[in-house]
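Undergrad: give me a model of this one.
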Amino acid sequence: MTSIYDFSIDKPDGTKQSMQDYEGNVIIVVNTASKCGFTDQFKELQQLYEDYHEQGLVVLGFPSDNFNNQEFDSMNETLSFCERNYGVTFPMYQKVDVKGDQASPLFSFLASQKKGLLTEGIKWNFTKFLIDRKGNVVERFAPQTSPEKMRSSIDKIIQ
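TA: A predicted model of the protein is given here:
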């Protein structure tokens, strides 16, 4: 796979969606967890989505249970939690593994395109990847980086 558009992802209902559906958009891909210390980032991710959506930004959330079992077992619980507590309206997808032998091919690709501080792999929940309108992974943001701090990077590529 050579482009983010080569991947298909699983919707909450189990149907497949091509990442090519997002071609031409600025994309934030983030691995989420409902019971993580960074869960409040849902608020800021939602705010970015609302502020930039009309300009072509999409936020794609992928629940993951790879780090201390911080995600609900049921996808319905996850979706309900995100909507009820954080007003999430951006697309959420099926739970994925983001590390190890079972890692989602999408996340393996993203991590290979932009390495983290000490490792290529995903180290924790709420690792965020910013992708330009041509599908290039332009920046990776650490879990502890507030989504609000992504604004300047978004502004550079949203035009």
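Undergrad: for the rest of this, base every contact and every neighbour count on C-alpha atoms.
TA: OK.
Undergrad: distance of Val88 relative to Phe81?
TA: Going from Val88 to Phe81 by CA to CA, to the nearest Å gives 9 Å.
Undergrad: of those two, which one has the most company?
TA: Val88 (21 against 16; other CA atoms under 10 Å).
Undergrad: quick check: that one touching Phe42?
TA: Yes - the criterion here is CA atoms under 8 Å, and Val88 meets it with Phe42 at 7.1 Å.
Undergrad: confirm that Ile157 lies within a helix, as I assumed.
TA: Yes - the assignment for Ile157 is a helix, going by DSSP: H, G, I helix; E, B strand; the rest coil.
Undergrad: quick check: the gap between it and Leu130.
TA: Ile157 sits at a distance of 10 Å from Leu130 (criterion: CA to CA).
Undergrad: who's more crowded, these two?
TA: For Ile157 and Leu130, the more surrounded residue by other CA under 10 Å is Leu130, and the numbers stand at 23 against 13.
Undergrad: compare with the first, here's sequence two:
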Amino acid sequence: MNLYDIEVMKMNNEKIKLEAYRNKVILIVNTASKCGFTKQFGGLEELYKKFKDRDFIILGFPCNQFLKQDPGTNEEILEFCQLNFGVTFPMFAKLEVRGKNQNELYKYLIKHTPVLTGKSIKWNFEKFLINRDGEIINRFVSKVTPKEIELEVEKLL
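TA: Here you go, the predicted model:
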């Protein structure tokens, strides 16, 4: 199994394989609407706008596992992101990033990352950077801002 074999759920409950993002540089982020790091949505959107025409994509996955900081429905979460931060990158259905109901995507990311391999997600806004071949290049903890990873993204483009 590789990254592109994994299916995820879009906000409208439609399944999509990550195959749809093959040959793109991908940044996967677990998000939350009521977190100290929520303002990173603005930086993520800036990063996306800067590089989207060069086959860069950000995939946002809301998660309510950390102090219940994303309690809304998928529709409420999407509306919040769009209204408050102008988010235009794809946001997906809420999922679990750790524990017994951990989503298949996060099992894969944690197992195959070269940084913090096997370590569970500690908080909202952890980021995984993936090259055009579907290889996980880096994992960034929550406090690392989108601006701080801009050069690393640009190198992959």
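Undergrad: on that earlier part again, list residues touching both of Ile157 and Leu130 of the first structure?
TA: Residues touching both Ile157 of the first structure and Leu130 by CA atoms under 8 Å, 6 or more residues apart in numbering: Val26.
Undergrad: and stretch 74-90 of the second structure, what's buried?
TA: 74, 77-78, 81, 85, 87, 89 (16 or more other CA atoms under 10 Å).
Undergrad: so the most centrally placed residue in the first structure, which state does it fall into?
TA: Centroid-nearest residue in the first structure: Val30, 1.9 Å away (criterion: CA atoms, centre = their mean). At Val30 of the first structure the chain is in strand, as set by three-state DSSP.
Undergrad: next one: Lys122 of the second structure
TA: Per three-state DSSP, Lys122 of the second structure ends up coil.
Undergrad: how near is it to Tyr106 of the second structure?
TA: For Lys122 of the second structure, the distance to Tyr106 of the second structure - CA to CA - is 12 Å.
Undergrad: more crowded one of the two?
TA: The neighbour count for Lys122 of the second structure versus Tyr106, taken as other CA under 10 Å, is higher for Tyr106 (19 against 12).
Undergrad: count the neighbours of the nearest residue to that one once chain neighbours are set aside for me.
TA: Spatial nearest neighbour of Tyr106 of the second structure, chain neighbours left out: Val97 (5.6 Å); criterion: CA to CA, 6 or more residues apart in numbering. When neighbours are defined as other CA under 10 Å, Val97 of the second structure has 27 of them.
Undergrad: go on, the one 3 residues further on?
TA: A count of nearby residues for Lys100 of the second structure, using other CA under 10 Å, gives 7.
Undergrad: who touches it in this structure?
TA: No contacts exist for Lys100 of the second structure under CA under 8 Å, 6+ apart.
Undergrad: quick one: Lys43 of the first structure and Thr89 touch, right?
TA: No - using CA under 8 Å, Lys43 of the first structure is not in contact with Thr89, being 10.7 Å away.
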